[in-house]
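Student: what's the 3D shape of this:
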Amino acid sequence: MQDTPPSVPDFTQWPSFPFEGDLRVKQLDDPVPVEPPRRGEGNRECTACSAPDEAYIWVGERWRVRAMDRPTGLPMVLILESRSHLDLGDLPNLLAAELGVMTVRLERAIRSLDGVARVHVSRWGDGSAHLHIWFLARPYGRLQLRGTFLSLWDSILPPITEAQWRENLALVAAWLAEFGGRPLAEPPRIQWQAPSSLSAPPEVEAEIVDEETVSVIEAAEEIPEPPDDPTTGQRPA
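Tutor: Model prediction:
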């Protein structure tokens, strides 16, 4: 093991690398003799298995799709999970074939959103033993976000608005539901407000009433009085 860390690699000079300035490589820790269990391994609870369908944006018979709990910097970040507690290498042939179909279907759904150029599909699996595939949307025209570091940029960029985030979730869920399953994400509620032209402030309404009153009085004054009745010499009642 080297006593001093190696020099920084060439990718730190790539335009897509999110950081600049002086960098230093961390000292590599010694390997552990036994790796700790992931979530869903050994006696550790599986959060995916215990999560209800309501925690997802779309659910099917054998697959579910969930989002982050709040907007992030990218237009969309979603996770595809199997319902069964299986890891990637444990999938039977049926689920392995369906994984390919679901991957393509979800990629197309995300890519259909406005402002999305590419969808990065990733699987790490170091945190959970339950299969989960990440889908990260790269914004259109943001060439600096291309490639390996997109997941880092997601935490650096300012979050998109919650309204846009919820609308994107609802669109993806509806897109998937065209092929089956049940969409659970709903678009944001419309913040409806009556136009100001439909009602006037109290002082304006008072002026309108006064003007109407004056107009009625003036109109009454302009009405000519009826002539005298020639037979009686009196005005009609």
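Student: can we go C-alpha only for contacts and neighbour counts from here?
Tutor: Noted.
Student: Give me the spatial nearest neighbour of Ala48, chain neighbours excluded.
Tutor: Leaving aside its sequence neighbours, Ala48 sits nearest to His130 (C-alpha to C-alpha, 6 or more residues apart in numbering; 6.9 Å).
Student: hang on, the one you found packs against Cys46?
Tutor: Yes. His130 lies in contact with Cys46 (C-alpha atoms under 8 Å); the separation is 7.3 Å.
Student: Distance-wise, check Asp30 relative to Glu107.
Tutor: From Asp30 across to Glu107, the span is 39 Å (C-alpha to C-alpha, to the nearest Å).
Student: tell me the contacts of Arg138?
Tutor: 74-75, 116-120, 145-146, 150 (C-alpha atoms under 8 Å, 6 or more residues apart in numbering).
Student: Which helix or strand contains the residue nearest to the spatial centre of the chain?
Tutor: In the chain, the residue lying closest to the centroid (C-alpha atoms, centre = their mean) is Trp165, at 2.0 Å. Trp165 is part of helix 162-177, with elements assigned from DSSP states H and E.
Student: before we go on, could you also do this sequence so I can check it against the first one:
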Amino acid sequence: MLDSVRVSLVHDTPPALPDFTQWPSFPFEGEIRLKQLDDPVPVEPPRKGEAHRECTACNAPDDAYIWVGERWRVRAMDRPTGLPMVLILESRSHLDLGDLPNLLAAELGVMTVRLERAIRSLDGVARVHVNRWGDGSAHLHMWFLARPYGRLQLRGTFLSLWDSILPPISEAQWRENLALVAAWLAEFGGRPLAEPSRIQWQAPSSLADQSDAAQRSAEEEAVSVIEAEEEIPLPADGKAADAHDVGQAADEATTGRSASGSDAGSYDAAGSGTDVSAADLRSETASGSPRTDAAASGDARTGDSRASDGR
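Tutor: Reported below is the predicted structural model:
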């Protein structure tokens, strides 16, 4: 007679957590479980600005931004968040990163460096992280996140998560920072639209009460980077995810690429009235700070005198 065999069920071993959960910059601790990975979908839903979905950036007026130029605009979040500064650089044209014609592609590099320098010039800012995701919106938008000076735990990959965890900065400081960045950009052209908050001349006791109330309101209503509308993709089972919409999106994408290709010649041929011109590039010093008109005119006079002397 055969001995009975005991069979014990072995549960699936949960996958090991990645090493970054042990990094000092990882914002969570304690027991963490991995989510189950969903099966891939055969057809991805359209982003905002694709197929029949409206584009938020194209419909936004200039007064929703802190600085506007001929082909670029810069905007902030609706209210302060945990980081000293969070800004978004957008193209005016409805183009994604890979659709930019040559001139706009070159301007994107200059605008990225210029905006990074402007944010890094603010008090209390150590570094500026530049990110582009684009899963929620088809309109090009680049994120600029300022890391507070001395906050070494915020270094690296998880800065956008910390933005929604840290308490919001004061609205007065936030508005002042926006105005400083807008003024910096306006030194090279465009129009600044951000203004610092006005001083409220009231008794000290009432100021303290209002400050506490404003802080509570900001903490309740602040929308961080990872919660922004531009970065929330449509669910996989969304109504828009059907073959007709995807086919329409593909047709529009092809048409858009053809249009951007034809625009490239006109952009390159124009060469004037741009947000980033050759004169702008020459007027920026190695440190990135704007040069004054007086200095530029002085250089011109020096050049004229040298020419007259035959040098």
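Student: TM-score for the pair, please.
Tutor: After superposition, the two chains reach a TM-score (TM-score structural alignment, normalised by the length of structure 1) of 0.80; 193 aligned residues with a C-alpha RMSD of 1.3 Å.
Student: how about the helix holding Trp165 of structure 1, which residues of structure 2 does it hit?
Tutor: Aligned by TM-score structural alignment, helix 162-177 of structure 1 corresponds to residues 171-186 of structure 2.
Student: And the matching stretch, what's buried?
Tutor: 171, 174-186 (16 or more other C-alpha atoms under 10 Å).
Student: ok, back up a step: any residues in contact with both of His130 and Cys46 of structure 1?
Tutor: With C-alpha under 8 Å, 6+ apart as the test, His130 of structure 1 and Cys46 both reach 39-40.
Student: Look at those two and report which has more neighbours.
Tutor: His130 (23 against 17; other C-alpha atoms under 10 Å).
Student: returning to that earlier point: trace the residue nearest to Ala48 of structure 1 over to structure 2, please.
Tutor: Checking TM-score structural alignment: His130 of structure 1 goes with His139.
Student: Could you do Glu81 of structure 1 as well?
Tutor: Checking TM-score structural alignment: Glu81 of structure 1 goes with Glu90.
Student: Now do the contacts for its match.
Tutor: 57, 72-74, 139-142.
Student: can you redo the residues you listed as a markdown table with secondary structure and distance to Gly49 of structure 2?
Tutor: Below are the contacts of Glu90 of structure 2 laid out as a markdown table (DSSP: H, G, I helix; E, B strand; the rest coil; distance: C-alpha to C-alpha, whole Å):
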| residue | secondary structure | distance to Gly49 of structure 2 |
| --- | --- | --- |
| Ala57 | helix | 9 |
| Trp72 | strand | 18 |
| Arg73 | strand | 17 |
| Val74 | strand | 19 |
| His139 | coil | 7 |
| Leu140 | coil | 10 |
| His141 | strand | 12 |
| Met142 | strand | 16 |
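Student: which of these sit farthest apart?
Tutor: Val74 and His139 (13.4 Å; C-alpha to C-alpha).
Student: helices or strands next to the top helix by length along structure 2 in the packing?
Tutor: In structure 2, taking DSSP state H as the definition, the longest helix is helix 243-270. Helix 243-270 of structure 2 makes packing contacts with helix 102-120 when contacts are defined by 3 or more C-alpha pairs under 8 Å, 6 or more residues apart in numbering; DSSP states H and E.
Student: What lines up with Glu54 of structure 1 in structure 2?
Tutor: Glu54 of structure 1 maps onto Asp63 in structure 2, by TM-score structural alignment.
Student: Now for the residue nearest to that match when sequence neighbours are not counted, how many residues are close by?
Tutor: Distances taken as C-alpha to C-alpha, 6+ apart place Leu193 nearest to Asp63 of structure 2, at 6.9 Å, with adjacent residues excluded. When counting by other C-alpha under 10 Å, one arrives at 19 neighbours for Leu193 of structure 2.
Student: got it, and the one 10 residues further on?
Tutor: In terms of burial, Ala203 of structure 2 registers 8 neighbours under the definition other C-alpha under 10 Å.
Student: cool, Arg182 of structure 1 as well?
Tutor: So Arg182 of structure 1, with other C-alpha under 10 Å, has 18 neighbours.
Student: those helices in structure 2, which residues are they?
Tutor: 56-59, 102-120, 159-165, 171-186, 204-221, 243-270, 278-283, 293-308.
Student: Of all those helices, which one is nearest Tyr149 of structure 2?
Tutor: When those are compared by C-alpha to C-alpha, helix 102-120 sits nearest Tyr149 of structure 2, at 10.1 Å.
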